[in-house]
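**Student:** pasted the sequence and its predicted model underneath.
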Amino acid sequence: MKKKILIALTAILSVIIITLIAAGCYFFHVAQVRSKKDFVNSEPIAKTNPIYPERESFLKAKKEKWYLTSNDGLKLDAYYLSAEKKTDKTVIVAHGFANSKEGMAQYAWLFHELGYNVLVPDDRAHGESEGDLIGFGWKDKDDYVKWIQQVIEKNGKNEKIALFGLSMGAATVMMTSGENLPENVKAIIEDCGYDTVWNELVYQAKDMYNLPAFPILYEVSFISQLRAGWNYKEASSITQLAKNKRPMLFIHGDKDDFVPTSMVYKNYEATKGEKELLIVKGAKHAESFQTDKKLYKESIEKFLSKYFD
């Protein structure tokens, strides 16, 4: 009898272990492997959207293609659009999760209209850039350091640079802020970025799948450590912001239920440089620009004018 019980318990334990491994691999694929993400809205914005004209203007504009090779050998791709009037000021624009440089067209045109050169990369594992594993900003920060260097190499040692990011791109520029950046980087703007990858995925596991962090997210983070070389707890905007002394503008919608609005206050408190906070009333995730276009553009223009002489 004891032997039968032991066999039964072993079988049950084996099933549990196999199930957990399968679930971990599945959720790692959902979170980090390059593929179509059904939970991400990939539909183009409607013609009735207030920012549709900006999007179309950028997409129709004549742009250059820039490339670089990442530290781990990936060929990365970007659009570059010069300002109408020659300038030594460039904004590098970072897109969100499962998005691409085309998806940032309206933001790129906003900065173009303000008189800046604009560089819009495809992150690793996105768009036309190489790579199979999404970096969540943590791996991408090293790529953006190289994009910054390329802007200086191409445009001159006196080039003044700002970083702008949306959602995962916002986390990317916040994480980049803690790196050893050249003095050319004058200011950073983040719109609806998460405080840590761990906190964001804990939130999404509960919100999307009604799952607690333990044990699945611990397992998925471990898989990331094995396959990508980093785990979810180390990937922190807060840790990087604590090393940042550059001016930052933090933007978030007060109706954001994808990256909770509460996260912006943690990010805001973490940075060590001059800072401003814009909470856009009624705006859901990544919709602050279209929700209050005038306020959004004026706030960015006023902020950047302080640090670009």
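**Tutor:** Now that the structure is in, tell me what you want to look at.

**Student:** can we go C-alpha only for contacts and neighbour counts from here?
**Tutor:** OK.

**Student:** so how far is Glu287 from the residue located most distally from the centre of the chain?
**Tutor:** The C-alpha centroid of the chain is most remote from Met1, which lies 57.3 Å away (CA atoms, centre = their mean). For Met1, the distance to Glu287 (CA to CA, to the nearest Å) stands at 63 Å.

**Student:** show me where the chain has helices.
**Tutor:** 2-32, 52-60, 105-113, 140-155, 168-177, 197-209, 216-227, 237-241, 262-270, 288-291, 293-305 (DSSP state H).

**Student:** buried stuff in the first one?
**Tutor:** So the one you mean is helix 2-32. For helix 2-32, the buried set under the neighbour-count rule, 16 or more other CA atoms under 10 Å, comprises Ala23, Gly24, Cys25, Phe27, Phe28, His29, Ala31, Gln32.

**Student:** for the shortest one, same thing?
**Tutor:** Buried positions in helix 288-291, judged by neighbour count with 16+ other CA under 10 Å: Ser288, Phe289, Thr291.

**Student:** correct me if wrong: the second one contacts Tyr296.
**Tutor:** Going back to what we said before, that points to Phe289. Yes - assessed by CA atoms under 8 Å, Phe289 is found in contact with Tyr296 at 5.6 Å.

**Student:** what's the closest of the helices of the chain to Ile45?
**Tutor:** The minimum distance between Ile45 and the helices of the chain falls on helix 52-60, with 6.6 Å, by CA to CA.

**Student:** quick one: residues in contact with that closest one.
**Tutor:** Ile45, Ala46, Lys47, Glu102, Met104, Ala105, Gln106, Tyr107, Ala108, Trp109, Leu110 (CA atoms under 8 Å, 6 or more residues apart in numbering).

**Student:** by neighbours, which of those residues wins?
**Tutor:** By neighbour count, taken as other CA atoms under 10 Å, the most surrounded of the contacts of helix 52-60 turns out to be Ala108 (30 neighbours).

**Student:** surely that residue is in contact with Val118?
**Tutor:** Yes - if you go by CA under 8 Å, Ala108 and Val118 touch, sitting 6.2 Å apart.

**Student:** comparison target, given below:
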Amino acid sequence: MKNTKKIWVWRLIIGIFVLAIIVNLGATLYFYRVACVRNDTPVAQVKSSSPTYHLVKKFDQLTKSTQTITNDGLKLDAWYVPAAVSTDKTVIVVHGFRQNKSAMRQYGQLFHELGYNVLMPDNRGAGASEGDFITFGYHDKSDVIAWAKFLTAKNPQSQITLYGLSMGAATVMMASGESGLPSSVKNIIEDCGYTNAWDEIVYQAKASYNIPAFPLVYSVSLESKLRQGWFFQEASSTKALAVNKLPILLIHGSKDTYVPTSMLEENYKAVKSGTPKEKLLIKGATHARSFQTNPSLYRATISQFMDKYNPVKN
């Protein structure tokens, strides 16, 4: 009788364990698809009621050319808008998670009005670019470097600024620490970027789904390693900033609950000692809404930073 009970207890334990594995596997595949698999559902654009919407309308009137490169076996697409007055200065504008280049038109217009050429790529896995996966900056950083090299090959006198929003911000921060980044890149501007993909996904799992990191985030990270070759911890802005030597401006909204505002301080502290760095905290701004919340301060701060580290007029 006792042996029969023990057998049933062990069967129950094993059954629960197997069920837990099956449930976690299903959840892993679901959340991996949500976080990391391409989704071409139309992205949110700037609302017509936004104080920066007039910049979108102006940008739509500009003459754009389509530029393409191939990196890592993927064909990548970008808009190029020349400055009104010929210049060697170009800003590469990098979009965020589940966005594409069209979502960045207000920023493209901002830099155009400041006198710069503007290159606006679609990240891999977005827009008109090829790719099946979203890589949170891990692979995207090499694409940004490839675009910078593309501009430099076309014009060896190029002096380039990297600007990114949200995931794009993390991407340009990660690119800043790469040895392959050409010397033509002069400075970095990031707006609401995360410290690393692991911290951001753990935060989102808790904030959006009330799910702890273990075991699900670990297994989704493993899925990323198996399918894309990288763990979430490897997509790190802070590690890159620790070796970055380029002047950097870090921007964040005080009410950002998507990429928590605390990450601004972590990224700022991570910047290599001696590297010029500035930060701008926009009061009342939620995620990726700093420009819309205080357009005049945002523009003025970026303009001053650019005048210091990549001025149109030398």
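**Tutor:** Sure, I can see it. Worth saying up front: this structure is predicted, and the values here are computed from it rather than measured.

**Student:** give me the TM-score for these two chains.
**Tutor:** Once superposed, chain against chain, the TM-score is 0.96 (TM-score structural alignment, normalised by the length of structure 1); 304 aligned residues with a CA RMSD of 1.2 Å.

**Student:** anything in contact with each of Ala108 and Val118 of structure 1?
**Tutor:** Val93.

**Student:** OK, contacts around Lys255 of structure 2?
**Tutor:** Thr261, Lys283, Gly284, Ala285, Thr286, His287.

**Student:** if I look at it, how far off is Thr4 of structure 2?
**Tutor:** 59 Å.

**Student:** ok, Pro182 of structure 2 next?
**Tutor:** Pro182 of structure 2 is 71 Å from Thr4 of structure 2, by CA to CA.

**Student:** next: Phe232 of structure 2.
**Tutor:** Taken as CA to CA, the span from Phe232 of structure 2 to Thr4 of structure 2 is 46 Å.

**Student:** over to Thr293 of structure 2?
**Tutor:** From Thr293 of structure 2 to Thr4 of structure 2 the distance is 68 Å (CA to CA).

**Student:** same thing with Ala300 of structure 2?
**Tutor:** Ala300 of structure 2 is 77 Å from Thr4 of structure 2, by CA to CA.

**Student:** pull out the buried residues from stretch 286-306 of structure 1.
**Tutor:** Going by 16+ other CA under 10 Å, stretch 286-306 of structure 1 has these buried residues: Ala286, Glu287, Ser288, Phe289, Thr291, Tyr296, Lys297, Ser299, Ile300, Phe303, Leu304.

**Student:** follow-up on the earlier one: distance to Tyr194 of structure 2 and neighbour count for the contacts of Lys255 of structure 2 - can I get that in JSON lines?
**Tutor:** Below are the contacts of Lys255 of structure 2 laid out as JSON lines (distance: CA to CA, whole Å; neighbours: other CA atoms under 10 Å):
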{"residue": "Thr261", "distance to Tyr194 of structure 2": "9", "neighbour count": "21"}
{"residue": "Lys283", "distance to Tyr194 of structure 2": "18", "neighbour count": "14"}
{"residue": "Gly284", "distance to Tyr194 of structure 2": "19", "neighbour count": "13"}
{"residue": "Ala285", "distance to Tyr194 of structure 2": "16", "neighbour count": "19"}
{"residue": "Thr286", "distance to Tyr194 of structure 2": "14", "neighbour count": "21"}
{"residue": "His287", "distance to Tyr194 of structure 2": "11", "neighbour count": "20"}
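
**Student:** can you flag which of those residues belong to strands?
**Tutor:** Per DSSP state E, strands hold no members of the contacts of Lys255 of structure 2.

**Student:** and in structure 1, which of these remain?
**Tutor:** Mapping these onto structure 1 (both residues aligned by TM-score structural alignment, their matches' CA atoms under 8 Å) leaves Thr261, Lys283, Gly284, Ala285, Thr286, His287 still in contact.

**Student:** pick the one among the residues you listed closest to Asn123 of structure 2.
**Tutor:** His287 (19.7 Å).

**Student:** and that closest one, what pairs with it in structure 1?
**Tutor:** Under the alignment (TM-score structural alignment), His287 of structure 2 maps onto His285 of structure 1.

**Student:** how close does its match get to Lys2 of structure 1?
**Tutor:** For His285 of structure 1, the distance to Lys2 of structure 1 - CA to CA - is 56 Å.

**Student:** check Trp138 of structure 1 too.
**Tutor:** For Trp138 of structure 1 relative to Lys2 of structure 1 (CA to CA), the value is 51 Å.

**Student:** what does Leu13 of structure 1 give?
**Tutor:** For Leu13 of structure 1, the distance to Lys2 of structure 1 - CA to CA - is 16 Å.

**Student:** burial measure for the closest residue to Thr68 of structure 2 other than its chain neighbours, as a count.
**Tutor:** Sequence neighbours aside, Asp77 is the residue nearest to Thr68 of structure 2 in space, at 4.7 Å (criterion: CA to CA, 6 or more residues apart in numbering). Around Asp77 of structure 2 sit 23 other residues, with neighbours defined as other CA under 10 Å.
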